[in-house]
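okay, sequence plus prediction incoming.
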Amino acid sequence: MAFEPPRRLVRALGETAPDGDGWLERLPGTVRQAVALRGLTVERVQVPGGRSSLVLLVRTADGTPAVLKLAPRRARPECERAALAHWNGRGAVRLLEPFTTEGELLLERLHPDVSVRSLPEAKALLEAAGTLRRLWVEPPAGHSFESVAERTARQAAAMRAGAEADPEAAPLVDAALAVRDELMAEPPEDRLLHGTFRQSKVLAGDRMPWLAVGPDPVVGEPAFDLARLVRDRVEDLIAQTSGPSTTRRRVKRLAESLEVDQERLRGWTLFRAVESGVRARRVGREQDAELLLEFASWL
């Protein structure tokens, strides 16, 4: 099969592994082997696709529509597999096979071009939040998922380094790190979290109206998961003169609807927005950085 990886994927992988690791170069051969192993027929590459994986729309040998997802080890595809297996279709896309090959997931076919983001904003937030609630379950016994404490400690170290090189962002970084320390002092009960949840990660399905895809699972408090949803459509929020007040109302509404502590949600929203803004600036996505840091300043 001859194809070009989506530019979005190539660009994003270049940010996470600027010196390369050979995964993209090996990808054509990996695809051929994965397709042959399962007797699949490839329909097309999903474009723009994800930022850390190649997504192929395929049919199985009996004609069933499916998705073949291939991801490099640094994208933690085996953690994604473990989370999807634990959810077993509850609120999330379903695995169609047990472990076959590392970094290759065969998934049920959803409607890849129809995300909850296509709905009006208020309805989209409602449907996304309802989907997210179903994912918050007890993690499996003996799991190896990263914890919120571990993930944010790693991120905090990178944020400190970023602040040293960017004095303008330093006050926001200091505020975000301080609120993280407060939040980690008394963490609530742990749940299995999606980890990177947003409206574009919720696709239309057949067995359920909306199902989540593409988790980067982590174990911790639900407010951490919900925080990423607060800033969805951040470019629209920034364009509104009422952006700050709209954001505060969104925090309140989401916290109440999902029974999450409002101040903890505000704190994690601040931390995650600053972390994303500093990271965007570090890899040269200046426009994204400006949007995220301005949004964070409202919190």
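That came in fine, so what should we check first? Residues are numbered from 1 along each chain as shown.

could you use CA atoms for every contact and neighbour count after this?
Noted.

residues near the residue nearest to Gly20 when sequence neighbours are not counted, how many?
Spatial nearest neighbour of Gly20, excluding adjacent residues (Cα to Cα, 6 or more residues apart in numbering): Gly14 at 6.9 Å. For Gly14, the number of neighbouring residues by other Cα atoms under 10 Å comes to 14.

over to Thr101?
By the criterion of other Cα under 10 Å, Thr101 has 11 neighbours.

so it sits in a helix?
No - under DSSP: H, G, I helix; E, B strand; the rest coil, Thr101 sits outside any helix and is assigned coil.

can you tell me how far it is from Gln262?
Remark: distance between Thr101 and Gln262 (Cα to Cα, to the nearest Å) = 42 Å.

list the residues that contact Asp113.
Shown in contact with Asp113 (Cα atoms under 8 Å, 6 or more residues apart in numbering): Leu203.

report the central residue of the chain.
Residue closest to the mean C-alpha point of the chain, counted by Cα atoms, centre = their mean, is Thr196 at 2.4 Å.

contacts only, for that residue.
By Cα under 8 Å, 6+ apart, the contact set of Thr196 is Gly214, Pro215, Asp216, Pro217, Asp225, Arg228.

at 10 Å instead, please
For Thr196, the contact set (Cα atoms under 10 Å, 6 or more residues apart in numbering) comprises Val213, Gly214, Pro215, Asp216, Pro217, Val218, Phe224, Asp225, Leu226, Ala227, Arg228, Leu229.

the second one looks like it's in a strand, true?
Right, Gly214. No - assignment of Gly214 by three-state DSSP gives coil, placing it outside any strand.

adding another structure so you can compare the two:
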Amino acid sequence: MREESIVVSPVVRRRAELLGAAGEEWLAGLPALVADLARRWSVTVGAPFRAGAGGYVARARAEDGTALVLKLALPEPGSAGQIATLLRAGGRGYVRVLDHDADRFALLMEHLGAPLSELALPPERQIAVLCATLRRVWQVPRSPDLLTEAADEDKATGLAVLVERLWRDLDRPCSVAAYDRAMTYAERRASAHRASRAVVVHGDPHPGNLLRLPASGTPRAGAESGFVFVDPDGFLADPAYDLGVVLRDWCAELLSGDARRLARRYCALLAEESGADATAVWEWGYLERVSTALYLLAHGAEAPSRPYFATAEILADVDVDGDGDGDGDGDVGA
């Protein structure tokens, strides 16, 4: 690949520009970096993938013809954590790393198939595959640094701060009821946080981040579900947090049917498939739904934020028992 042919998506370019001088330097040096890594790792770099917002991701091929993937992550704090998580995982529930350059946020990885989101499977089947792979992901070893971070601040507290700030800065774009429900759940999840019981979660395990092994590939240890995750955030949290992220989605299904019934059904299935507490999954899911809506709106993605806001309003009066009284004494799958 010629150096001048390197093109990044508008989303990646915007994220790089928001990083200031570091991002501008990364953009300017990207062609030379790709060329240098291609020589160093003896690969031919091909066309970039259109999906993804965390950096430059392109097809690559080894000298023996093996298909690979080159990823150059943006110079953000989370990029180092992503590489560390993938290396500790060693392919268990995650894409295999074949080589890396941590100082330059570069990864050479195995080539995978289509993401789960493109396979036209029903939500129930997607949830089952996501849970099966997450059970593998949660076995990734913890590092001392992660234990210290988890003891200092839990995810629920961080989300509460984000929701409160954005709700006020954006002039209250959702109802008081939705805001209050999210903050109540954040308080409950923060109170339940125990660093000693936390696992290394993926952090954003939506179907677009779960890719199928190549059809021609041989099943391998750590990928028993036939799928592996990419792009982990890799922080310590309650395993139910990852399941809440899964529950956060399905806006199209919820808005085209009985949203309350479907949301409770998906929550019950997530708990059954993972062994997690349904109440925790529900509360994390609602908190993620509201925080995601606010985050998208704050970053100029008004249209994508609307389904999250709409479903948050519908579910604002629904607690885990589905009766709206907030006592949590019923069956989430009712």
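Here it is on my side, so go on. Keep in mind the model is a prediction, meaning the values are calculated, not measured.

so the residue mapped onto the residue nearest to the centre of the first structure from the second structure: helix, strand or coil?
In the second structure, the residue matched to Thr196 of the first structure (TM-score structural alignment) is Asp204. Secondary structure, three-state DSSP: Asp204 of the second structure is coil.

measure Asp204 of the second structure to Glu302 of the second structure for me?
Taken as Cα to Cα, the span from Asp204 of the second structure to Glu302 of the second structure is 20 Å.

what is the burial count for Pro98 of the first structure?
11.

does it really touch Asn88, like I thought?
No - using Cα atoms under 10 Å, Pro98 of the first structure is not in contact with Asn88; the gap is 11.5 Å.

what about the helices in the stretch 51-200 of the second structure?
Using DSSP state H, counting those that start in this stretch, the helices of the stretch 51-200 of the second structure run over 77-89, 123-137, 144-152, 155-169, 176-192.

the stretch 1-150 of the first structure: strands as residue ranges?
Here the stretch 1-150 of the first structure has its strands, by DSSP state E, counting those that start in this stretch, at 41-45, 54-59, 65-70, 104-108, 111-115.

no wait, the stretch 151-299 of the first structure
191-193, 202-204, 210-212, 218-220.

these two touch, right, Leu86 of the second structure and Arg96?
Yes - contact criterion Cα under 10 Å: Leu86 of the second structure and Arg96 qualify, at 7.4 Å.

how much distance is there from stretch 289-306 of the second structure to the middle of the chain?
Relative to its chain's centre, stretch 289-306 of the second structure lies at 15 Å (Cα atoms, centre = their mean, to the nearest Å).

so where is that stretch in the first structure?
The aligned range for stretch 289-306 of the second structure in the first structure is 273-290, by TM-score structural alignment.

buried residues in that stretch?
Within stretch 273-290 of the first structure, the residues scored as buried using 16 or more other Cα atoms under 10 Å are 273-282, 288-290.

what is the end-to-end distance of that stretch?
End-to-end distance for stretch 273-290 of the first structure: 11 Å, by Cα to Cα.

same check, this time on stretch 60-75 of the second structure
21 Å.

go on, stretch 64-75 of the second structure?
With Cα to Cα, one end of stretch 64-75 of the second structure sits 31 Å from the other.

intersection of neighbour lists for Pro98 and Asn88 of the first structure?
Common contacts of Pro98 of the first structure and Asn88 (Cα under 10 Å, 6+ apart): Ala82.

neighbours of the alignment partner in the first structure of Gly275 of the second structure, how many?
Matched to the first structure by TM-score structural alignment, Gly275 of the second structure sits across from Glu259. Look at Glu259 of the first structure: counted by other Cα under 10 Å, it has 12 neighbours.

Glu259 of the first structure and Glu189 of the first structure: what is the separation?
Relative to Glu189 of the first structure, Glu259 of the first structure is positioned 13 Å away (Cα to Cα).

please enumerate the shared neighbours of these two.
Residues touching both Glu259 of the first structure and Glu189 by Cα under 10 Å, 6+ apart: Pro222.

return the set of buried residues in stretch 92-110 of the first structure.
Neighbour-count burial for stretch 92-110 of the first structure [16+ other Cα under 10 Å]: Ala92, Val93, Arg94, Leu95, Gly103, Glu104, Leu105, Leu106, Leu107, Glu108, Arg109, Leu110.

list the contacts for Arg197 of the second structure?
Contacts of Arg197 of the second structure by Cα under 10 Å, 6+ apart are Leu236, Ala237, Asp238, Pro239.

the third one maps to what in the first structure?
If I follow you right, that is Asp238 of the second structure. Asp238 of the second structure maps onto Glu221 in the first structure, by TM-score structural alignment.

residues contacting the nearest residue to that match once chain neighbours are set aside?
With sequence-adjacent residues excluded and distances taken as Cα to Cα, 6+ apart, Glu221 of the first structure is closest to Asp190, at 5.3 Å. Going by Cα under 10 Å, 6+ apart, Asp190 of the first structure touches Trp136, Val137, Glu138, Pro139, Ser147, Val148, Val218, Val219, Gly220, Glu221, Pro222.

quick one on the thing from earlier: make CSV from the strands of the stretch 1-150 of the first structure and add distance to Thr152 of the first structure to it.
Shown next, in CSV, are the strands of the stretch 1-150 of the first structure (distance: least, Cα to Cα, whole Å):
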stretch, distance to Thr152 of the first structure
strand 41-45, 33
strand 54-59, 27
strand 65-70, 26
strand 104-108, 27
strand 111-115, 28
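
so which of those is nearest Ser297 of the first structure?
Within those, the stretch nearest Ser297 of the first structure is strand 111-115; the backing value is 28.7 Å (Cα to Cα).

all set, thanks.
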